[in-house]
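*Asks:* this one's sequence-less:
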């Protein structure tokens, strides 16, 4: 049974990895690893997620006694034993059962007869363009982070979506070919 939202799941991972982590540390890792693209997460979601994790007893907070520089002292977040257990359980659940697909795209495919073959072909060409741009963006981020030198758990954040996109590009290209073939048969 899912216990954590995607935001909470990601935050617990980061806190467990950097234990302790400040809000700045968390935001920095989210940007470096491209979580914003994959988890659709904003700054307010981060702080709301941290509050939920704290309320569930999965993390604890600590405000250091002394400040460094201007502004308030940064709050540090620590994962609790209960939080680590929840994180491990969620990892096992997700690795063994999560589906990686956009169901809205599937619904669009099921509705192809309602737009006509030419419109569908044009839309799928746009999807190929979109996928190419997305792949290029992820590959650039991957290279800028150190690519093969990254630890496995960071590398796979980039490699998995790249491989999924490549598979979808093959599928969409095949769909375009089939639709074009059907169009030629009806002319």
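*Replies:* Now that the structure is in, tell me what you want to look at. The structure presented is a predicted model; accordingly, all values stated were derived computationally and were not measured.
*Asks:* all contacts plus neighbour counts: C-alpha atoms, from now on.
*Replies:* Noted.
*Asks:* and the helix or strand hosting residue 96, how far out from the chain's middle?
*Replies:* Here residue 96, judged by DSSP states H and E, is contained in helix 81-97. With Cα atoms, centre = their mean, to the nearest Å as the basis, helix 81-97 stands 17 Å off its chain's centre.
*Asks:* Mind giving me the packing neighbours of that helix?
*Replies:* helix 6-18 (3 or more Cα pairs under 8 Å, 6 or more residues apart in numbering; DSSP states H and E).
*Asks:* ok, second structure coming up, stack it against the first:
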């Protein structure tokens, strides 16, 4: 496959690989599985993504039989091969992430000391709440398949790592003389 898929395309293709689905069913699965905790796809873009996958020949639409029957999508053989290739690529490829924190830190000198330190403290509090929120979602959805459990663990570990960094940075910045 020469063209890589967007994250949204890979997500939708993977869900269609499980069974034929229409857009509303995809939205329900995304919501039920808590997938919005680790990926960005809006309900309004699901049919757009399905259309792109269909144009690429990775899914095909079943023609509805009834008047109110929704069009379901099935994965093609090309879609199956693309799913395998893109899944392997997603697992092995490291891509940079761009946190708003980095953009804020680069402009640190524009802030007064109290503003800057309070902003970091506030972020730390928000991170702790987010860790609790995700841990509660993970707990509420038990039992989870191992790979889904790993997704939640990964998100929590990232947040905990940032919380540790925030605390070390606050400790360091609090003890140092203020310089810009």
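*Replies:* Sure thing, it's come through. Owing to the predicted nature of the structure, the values given are computational and were not obtained by experimental measurement.
*Asks:* so where is the helix holding residue 96 of the first structure in the second structure?
*Replies:* Counting by TM-score structural alignment, helix 81-97 of the first structure pairs with residues 77-93 of the second structure.
*Asks:* now stretch 157-166 of the first structure
*Replies:* Using TM-score structural alignment, stretch 157-166 of the first structure pairs with 151-160 in the second structure.
*Asks:* Burial check on residue 115 of the first structure, number of neighbours?
*Replies:* Residues lying near residue 115 of the first structure (other Cα atoms under 10 Å) number 12.
*Asks:* Enumerate the positions of the match of stretch 157-166 of the first structure that are buried.
*Replies:* Judged by neighbour count (16 or more other Cα atoms under 10 Å), stretch 151-160 of the second structure contains these buried residues: 152, 155-156, 159-160.
*Asks:* Out of those residues, flag the one nearest to residue 106 of the second structure.
*Replies:* Comparing those against residue 106 of the second structure with Cα to Cα places residue 159 closest, at 20.6 Å.
*Asks:* I figured the closest one hits residue 129, correct?
*Replies:* No: using Cα atoms under 8 Å, residue 159 of the second structure makes no contact with residue 129, being 10.2 Å away.
*Asks:* element containing the most centrally placed residue in the first structure?
*Replies:* Central residue of the first structure (Cα atoms, centre = their mean): residue 38, 2.3 Å from the mean position. Using DSSP H and E, residue 38 of the first structure falls within helix 35-39.
*Asks:* what's the angle from the helix or strand following that helix to helix 6-18?
*Replies:* Remark: after helix 35-39 of the first structure, the chain's next helix or strand is helix 43-55, criterion DSSP H and E. Between the axes of helix 43-55 of the first structure and helix 6-18, defined by axes from the mean of the first three to the mean of the last three Cα atoms, to 10 degrees, the angle is 70 degrees.
*Asks:* Superpose on the second structure and give me the mean offset of helix 43-55 of the first structure.
*Replies:* Between helix 43-55 of the first structure and the corresponding residues of the second structure, superposition yields a mean separation of 0.8 Å, by mean Cα distance after the TM-score superposition for the first structure.
*Asks:* Not counting its own residues, what contacts that helix?
*Replies:* Here helix 43-55 of the first structure makes contact (Cα atoms under 8 Å, 6 or more residues apart in numbering) with 7-8, 11, 27, 59-61.
*Asks:* ok, of these, which one's closest to residue 82 of the first structure?
*Replies:* residue 59 (8.4 Å).
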